[in-house]
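*Asks:* sequence below, structure please.
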Amino acid sequence: MASRLIHKATYEADNPFDVSLTESFQLLESQLRPPFPLTILTQPEYSNLNRAILYGILCEPHLAEVHIKHLHGIVTDGYSLFTALLTRLVDELYSKLVENVKIQLLGVTSIMIRVSAIGIDSLLVALLRQTRGGDFSKSNLWLCSELVTLFSIKWESLLEEQPLVLSSAMYVFLRLLADHCRVSSNSNLDTLKQKEIEFCIRVFKEQFHLCLKIGRDLIRLLQDLVHVPEFQEIWKDLLLFPSNFKTLGFSDISQFYQSRTSSRYFLLRLTPEMETHLRFLLTQVKLGSQTRYQIWFGKKFLNVQEKESVVIDIVRFICCAHHPSNKTILSNVIPRWAVIGWLLTCCSKNHVQANVKLALLFDFLFFHEEVDNIMNIEPAMLLMINSVPKYVDMTQNLLEFLFLLVDHYDVERKDLIVRGVLSALDVLERKGVVQSFDALTSCDLLSSVLKERLVKLLLSKNVVCRKSTVSTKWCFNKMSEGWPETSTNFPLTRLP
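*Replies:* Take a look at the predicted model:
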């Protein structure tokens, strides 16, 4: 029997999960029509009936209401099993689902929110992960639109039952907006952008404490939206009037800087399929044998120029969410820094290159040993050191970018940033990630200005920052420099 759930080529093997749902429906189809039998089900029978009902809801839209009522009548576990099945369906099969099935999936998700189903948070996170950055296909924009609408409509329910899911949605829609706002003259996209903006602004204004849950990466995402008029008021309040957020304990943007972002947020921007392939590359592929795997990965996930922006999310994931074991580090598996070096060469757009470098170096700026993980900053440092001398342009470009951030990222809090970078360099050397920085300070191929600056930084114990006399408050990543050229332009953006 051909699958009614997924698109499947004739040469593809049957999917076990798809088969299990189909078989359960075929076995119990006669029991899915009223009047329903009044019997006490064993656990295997209950599991089988849940699978059959799920299949019926997804593949028989004309009978979906009947199936939903049946589900309400038999449920004994707070819908835990049913939502687990939905989550597995999204994680394993979403990209292959028939369009009508996707519509039914979003509909039944809304119902699960209404009944406060156990596991609804996992289901919503699974759906958020399927929204792909840099993908302007009709199907992806449809999912983005459906989800932001769902979160807006179900705002009160989610706020009461699953508030942290709203922070996850905030992270996702801020990141998607950065891509969506770069495209103009598209009426369908304009409608979606407005929905995403309204949702994010609502979180900022009504539930700012949820923004604090995200940590410093919220600022990294928000800076890409500084030119969106609706976010300019948010920036003014963050930098000048923090009390306007009416959140107890929040008094300065530096509180975001000093709060590390949980790895679960970085997973939100990768589909499970992409995560699986990345983890394989980073745990199984030997250094020297990685080229064909990288080519395959690039063709599958980065082959369209608009999709380049997903490299930003991949680099952030590698730095902050994939921390290999000591056994893997000591093996000949391709190291994280080498994969990131390759990803940097995949970026042709200037703004993407700049954002990728920011993603790589971001934790350097605010590093605090008691809060941060050394593994988050290890790849950047090893990439700089191991690129000497063969790829010295890479080293020079990253080092130059780091100093640019130190000087201009936030001029009024430069002392905080300098302390963060000094702390990062100290920990990297003290913990043995690098034996010394001689490879950089004694490299004849590096700019003498950069070496001089690095030596001065390494010798620094106390840095006194001059108070800025300009009205500029923030430096945003609208950089126009290219890679691997060494010239860098990091213009400041004034508050409106």
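*Asks:* C-alpha from now on. contacts and neighbour counts both.
*Replies:* Fine.
*Asks:* how about the strands in this structure?
*Replies:* Ranges of strands in the chain, per DSSP state E, are 474-475, 492-493.
*Asks:* so which of these is the most packed in?
*Replies:* strand 474-475 (a mean of 20; mean count of other C-alpha atoms under 10 Å).
*Asks:* now show me the structure for the sequence below, then we'll compare the two:
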Amino acid sequence: MNIPKIESLRQMEIAFCVRMLRENFSLCLRIGRDLVRLLQDLVHVPEFRSIWKDLLYNPSAFKVDGFVDISQMYGTRTSRWYFLLRITPEMESQLRFLLTRVKFGSQKRYQVWFARKFLAVPERKGVVIDIVRFICCAHHPSNEIIHSDIIPRWAVIGWLLKYDLKHYVEANLKLALFYDWIFFDEKVDNIMNIEPAVLLMVHSIPRYIDITHSLLEFLFILLDNYDVERKEIVSRGISTALHALTRKGVVQSLDVLTSCDMLSPIFKERLGKLLSDWQFQHRKEFQSTNIPPGGIPSSSSSLESQTSA
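*Replies:* You can find the predicted model right below:
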């Protein structure tokens, strides 16, 4: 392996990306929220660290009219086509075969083959993050597949989560799984992007309760720490995602989580609070949108209008 040549190529890639971000940021914005996720993972690189700081504290440095805050990127869902660029065509083909042809319970030999082919070298294991984003956002099974005995998406992600991963890769995999949760908006987001995470948590009870526990724990870590200055956006996104999942029948109820004796009481309490806070906020917003421009009329003014009529 020619290390100097690899390092030279790396520097050329960095220079190209930095130039694109600095000189053509209006085009880069079209990528959407996943650009934020990728840049976050590059803050250890000095050239990208300065870009990250400008995104947070000096957005005017990008000289894009109307771009004033990073939260505008949060609200833009990344197109599924971008996720196809993050994995090889062969990898995509094998994943689609697994998710459309292989029966649940007969997947082990296919998974072993896939791991040997694409994940055997330690340096390649980071690709599981892109695989999870692909599965969540770029591979949406038909209703026929969903109601068949084909291995579901959540089970494949559960297998990847159990794979021998370094801690930072596992954390980024969970972030990839939940990323659309933390900014979920029914007007722009697809319920299928957030479906695998909740089904993985629900179906892991009780046999793989450690997965449910670790995913809930990570979800609350995101709620508390992802963007402290914009915590309201994250809280609203997660709450909206949970209610959308139950309202659209992805899961019948979240009682399986809130009443599970095997889960931490703290997690169950926080989950219940998230749900109740959303109901309160939703009710308040509904009431405010139904108040006339002049406010709520007093009983006397209503009576006067009826009398004069």
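*Asks:* if we can go back for a sec, just put the strands of structure 1 in TSV and tack on distance to residue 440 of structure 1.
*Replies:* Output for the strands of structure 1, formatted as TSV (distance: least, C-alpha to C-alpha, whole Å):
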stretch	distance to residue 440 of structure 1
strand 474-475	27
strand 492-493	29
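*Asks:* so stretch 216-225 of structure 2 matches what in structure 1?
*Replies:* Mapping stretch 216-225 of structure 2 onto structure 1 (TM-score structural alignment) gives residues 399-408.
*Asks:* chain center to that stretch: distance?
*Replies:* 24 Å (C-alpha atoms, centre = their mean, to the nearest Å).
*Asks:* mean shift of it relative to structure 2?
*Replies:* Its matched residues in structure 2 lie on average 0.4 Å from stretch 399-408 of structure 1 after superposition (mean C-alpha distance after the TM-score superposition for structure 1).
*Asks:* looking at the strands of structure 1, which is closest to residue 187 of structure 1?
*Replies:* With C-alpha to C-alpha, the closest approach to residue 187 of structure 1 among these belongs to strand 492-493: 28.3 Å.
*Asks:* so that closest one matches what in structure 2?
*Replies:* Going by TM-score structural alignment: strand 492-493 of structure 1 matches no residues.
*Asks:* now do that strand: which elements does it pack against?
*Replies:* Counting contacts by 3 or more C-alpha pairs under 8 Å, 6 or more residues apart in numbering; DSSP states H and E, strand 492-493 of structure 1 packs against strand 474-475.
*Asks:* now residue 226 of structure 2, nearest residue through space, not along the chain?
*Replies:* residue 234 (7.8 Å; C-alpha to C-alpha, 6 or more residues apart in numbering).
*Asks:* can you tell me what that neighbour aligns to in structure 1?
*Replies:* Aligned partner of residue 234 of structure 2 by TM-score structural alignment: residue 417.
*Asks:* that match and residue 346 of structure 1, how far apart?
*Replies:* In this view, residue 417 of structure 1 and residue 346 of structure 1 are 29 Å apart by C-alpha to C-alpha, to the nearest Å.
*Asks:* cool, residue 229 of structure 1 as well?
*Replies:* In terms of C-alpha to C-alpha, residue 229 of structure 1 sits 32 Å off from residue 346 of structure 1.
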